[in-house]
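> structural data only, the sequence is not supplied:
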């Protein structure tokens, strides 16, 4: 029989799940009040918020939340992410995931240097020349509105915000606590030289501006904004939004395409499987790099319509034209029921099943950096 402290801990986590639905409701209320030029609003716009592109919404009734909570009582969740287990998982990662990309060129410095670094979860730093882009920055100890309970970081942040260097653009996929971390954004906004440009979904722009942020741009799906040499496109994902009881689906969610003359990048954000990926590929492929979620997928009966698993991540990789891909949304916070090493094992199995070389879809250890090949150097 499980000990009483464990039961109390699980009960507290259930209460947090309810809190994540019930708290902070006033902070993200309301859509943008700016007039939209379109004579007919897009189909994913509704009177009470937004839906997925197929018209569906990810709405989990309380009964399913309780069923999931009850099923977790038979699982030693702490054992699934024990420190020794994490270290063993990192040690067993294929050598191919650490290999440098070679193209016969020595042009790798200065303005021509492109690289990607994974800092944990959905936070990556993409350097294109002298420009740095940061996705879903999360540097806090917990993915929670509360400092004392909620998903806790499983490894230290490999870089502090002060060590990042200047960030030019921040991309936000949606407003869930593991993707939009307000303390992190506040720190980044204080960087030397002024705040970065923050590119965010509709509704999140209103919330950030009300919170005092400047240089915030809101996007609907398929909207773009050209900033210098970059074109930023916001694209659909199959997910949902909300930080409180009264704001569910009141702000939009999605992914990003970053287009530069020498590099094209896709950031999927947080998503279940949908045909959106085919529409994205049709408009923007080929990509030089794709960041695709591979974690937080068990149990499937509860997670399938909001989080893809590694097998679906490989499907997405294929649908996008098999670009160099980086797995995100794993290994940082214990959000669901798979063991720490499961995304690693399941991704390798899916790639072998599809006869995909392991170095084409990689997982990194926290802080790992990979130098990338600009488009004009490929094939040299």
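Done, it's in. Only a predicted model underlies this, so the values are computations on that prediction, with no experimental measurement involved.

> C-alpha only now, for contacts and for neighbours.
Fine.

> list the contacts for residue 131?
167-168 (C-alpha atoms under 8 Å, 6 or more residues apart in numbering).

> what about it, distance to residue 256?
Here residue 131 is placed at a distance of 17 Å from residue 256 (C-alpha to C-alpha, to the nearest Å).

> same question, residue 292
11 Å.

> common neighbours of those two, please.
267-269.

> okay, now the one to match up with it:
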């Protein structure tokens, strides 16, 4: 098969957004160094209960294979909602606004917290290729209240968006809490980003009555071909006046052990935010992304009273249709005899309050 240089760069940038395999010239970042642990061998991080990332050969098999079945998304699918958040939310109330993909604004106890903030047009290392937005962020950047903290789960381009973090640093100078090594990426790009890096199981005070614990998740991380797993990845357990919230930004399901361990260590959980998209083809995605059936199992495992869905409908990273995750979530809930109101998929700009 002969493909053009631009097409090749587009494939490379798309893969970079999801699995961190752009061409070598995209990988110039400095990387983490630190003591050996039960999930760091001195050079790379690993999940003792996970799976290694796919090889470049497997990436090319998926991207260029003759049997690939990719459903093209509509060019533009605007959300009918747009949120203008209040300046602050005080007391025991929690206000969650869905920005899109894996980005959220959480307001509680007088704090404004962004999770995996991405306002860029593309989730990609380059501006001209790679996954492009299919709808606007649910909150316009200029409508954001003063941001106190940003939580960034890992280094993939659809979660760690340096351009957005730089804009936030220039306007609000928030703390940025992230797993080990991602702070190196941020500071290399912009020294004004106030990155603080932590290991799994670290608990970080964010304000009166609010803290976050970084917990293991079944995933991996990279920004380029030569830095795979040289920075850590994590999910978040947030302690709020309304209860504990479990935010899973990216994860495969595996045997469900990660979710059961969070339930044992941090339960009871008031709410879980669980990914439901970017899952086809399953032979490639199973170890790093849950499908809706997996997400329903994860809800049972973690025991959260309520769940919200994300990681769908904004950036096309994989092969399923734009509406497939939400449709499949409803079917999975019906099959498991769980009320659909217990696990809700919002559109960008919609708000959920506790």
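Happy to help now that I have it. Computed from a predicted model, the values in this text were never measured in an experiment.

> overlay them and tell me the TM-score.
The TM-score (TM-score structural alignment, normalised by the length of structure 2) is 0.88; 337 aligned residues with a C-alpha RMSD of 2.5 Å.

> what about residue 176 of structure 2, helix or strand, and which?
Residue 176 of structure 2 is located in strand 175-179, with elements delineated by DSSP states H and E.

> that strand vs structure 1, average distance?
Taken over the aligned residues, the distance from strand 175-179 of structure 2 to structure 1 averages 0.6 Å (mean C-alpha distance after the TM-score superposition for structure 1).

> who's in contact with that strand?
148-154, 193-200, 214, 231-234.

> of those residues, which belong to helices?
Cross-referencing those against helices under DSSP state H gives no overlap.

> distance of the aligned partner of residue 122 of structure 2 in structure 1 from residue 177 of structure 1?
Under the alignment (TM-score structural alignment), residue 122 of structure 2 pairs with residue 142 in structure 1. Applying C-alpha to C-alpha, the value for residue 142 of structure 1 to residue 177 of structure 1 is 9 Å.

> show me which of the two is the more surrounded one.
residue 142 (21 against 18; other C-alpha atoms under 10 Å).

> hang on, isn't the more buried one packed against residue 152?
Yes. Counting by C-alpha atoms under 8 Å, residue 142 of structure 1 does reach residue 152; the two are 4.4 Å apart.

> what touches both of the two?
Common neighbours of residue 142 of structure 1 and residue 152 (C-alpha under 8 Å, 6+ apart) are residue 333.

> quick revisit: immediately after the strand holding residue 176 of structure 2, which helix or strand?
Per DSSP H and E, the helix or strand that comes after strand 175-179 of structure 2 is helix 182-189.

> go through that next one and flag the buried ones.
The neighbour-count criterion (16 or more other C-alpha atoms under 10 Å) identifies 182-188 as the buried residues of helix 182-189 of structure 2.

> what's next to it, contact-wise?
Contact with helix 182-189 of structure 2 is made by 29-32, 154-155, 162, 193, 195-197, 231-232, as judged by C-alpha under 8 Å, 6+ apart.

> one more: stretch 298-314 of structure 1?
By C-alpha under 8 Å, 6+ apart, stretch 298-314 of structure 1 touches 58, 64, 68, 238-240, 270-273, 292-297, 336-338, 343, 346-347, 350-351.

> now the buried members of the residues you listed.
58, 68, 238-240, 270-273, 292-297, 336-338, 343, 347, 350-351.

> which ones among the residues you listed lie within helices?
With helices defined by DSSP H, the entries of these inside them are 68, 343, 347, 350-351.
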